[in-house]
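Asks: the amino acid sequence is not available; the structure is as follows:
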């Protein structure tokens, strides 16, 4: 996990950006004042870096670690709940997995 975390932190350039372990096998990137396009670009950069590591994964049909990145963005409003942002990102993740992994999908779902 440390190798992956370091790979994800590499593309972050701003001091306010944060990568954190979220759940067992997930990471969250908190990117204040970042558009969905900016988050998509950063996720694609991280994906390319992680893929270049060619990390073995014995239970994957690809025999290497596969990644799916989800991205969602919102401008907070009064009464907005953080759970809404997590739900939007999760929908993007399900779509990425349905498409075969090793890709980035944003919310609203980009087709």
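Replies: Done, it's in. Since this is a predicted model, take the numbers as computed values, not measurements.
Asks: going forward, measure contacts and count neighbours with C-alpha atoms only.
Replies: Noted.
Asks: what about residue 46, distance to residue 86?
Replies: Using CA to CA, to the nearest Å, residue 46 is found at 20 Å from residue 86.
Asks: neighbour count for those two, which is higher?
Replies: More neighbours surround residue 46 than the other of residue 46 and residue 86, with 22 against 16 (other CA atoms under 10 Å).
Asks: show me the helices in this protein, by range?
Replies: Applying DSSP state H to the chain gives helices spanning 2-9, 36-53, 82-98.
Asks: comparison target below:
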């Protein structure tokens, strides 16, 4: 299950995680974000226990948007051991996104 992360919960949920974390920066009005959402949900199920998937609503969490300089949506950050291991900009097909995640995180 993809969890919503906020300005106040990001450090605890993402940086302190013992598992790799995939962070999806999105907005309700963003069509590419809506297209990638079911792809991430499928990958969340496939990689259950190996990686955690979370999302950030950019309109509701301007602190994270500013902190990480998020200019494009969707932006997908790949975190491992509290360190940024990779970034994917824009929507990708499932196979390409899976490969990016596996390469950076696992």
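Replies: Structure's in. What do you need? None of the values given here were measured: they were computed from a predicted structure.
Asks: what's the TM-score here?
Replies: TM-score of the superposed chains, computed with TM-score structural alignment, normalised by the length of structure 2, equals 0.28; 58 aligned residues with a CA RMSD of 4.9 Å.
Asks: give the contact list for the closest residue to residue 76 of structure 2 other than its chain neighbours.
Replies: Distance criterion CA to CA, 6 or more residues apart in numbering; nearest residue to residue 76 of structure 2, sequence neighbours excluded, is residue 24 at 4.5 Å. Residues counted as contacts of residue 24 of structure 2 (CA atoms under 8 Å, 6 or more residues apart in numbering) are 53, 54, 55, 56, 74, 75, 76, 77.
Asks: give me the neighbour count for the third one.
Replies: Meaning residue 55 of structure 2. 21.
Asks: what secondary structure does it sit in?
Replies: strand (DSSP: H, G, I helix; E, B strand; the rest coil).
Asks: doesn't residue 3 make contact with it?
Replies: Yes - the pair formed by residue 55 of structure 2 and residue 3 meets the contact definition of CA atoms under 8 Å, at 6.2 Å.
Asks: before we move on, the earlier item: wait, is the residue nearest to residue 76 of structure 2 part of a strand?
Replies: Yes - under three-state DSSP, residue 24 of structure 2 falls within a strand.
Asks: longest helix anywhere in structure 2?
Replies: Longest helix in structure 2, counting by DSSP H: helix 31-46.
Asks: which parts of structure 2 are helices?
Replies: Using DSSP H, helices in structure 2 cover 10, 31-46, 62-68, 94-105.
Asks: okay if I get those as a markdown table plus mean neighbour count?
Replies: Listed next are those as a markdown table, based on neighbours: other CA atoms under 10 Å:
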| stretch | mean neighbour count |
| --- | --- |
| helix 10 | 17 |
| helix 31-46 | 16 |
| helix 62-68 | 13 |
| helix 94-105 | 15 |
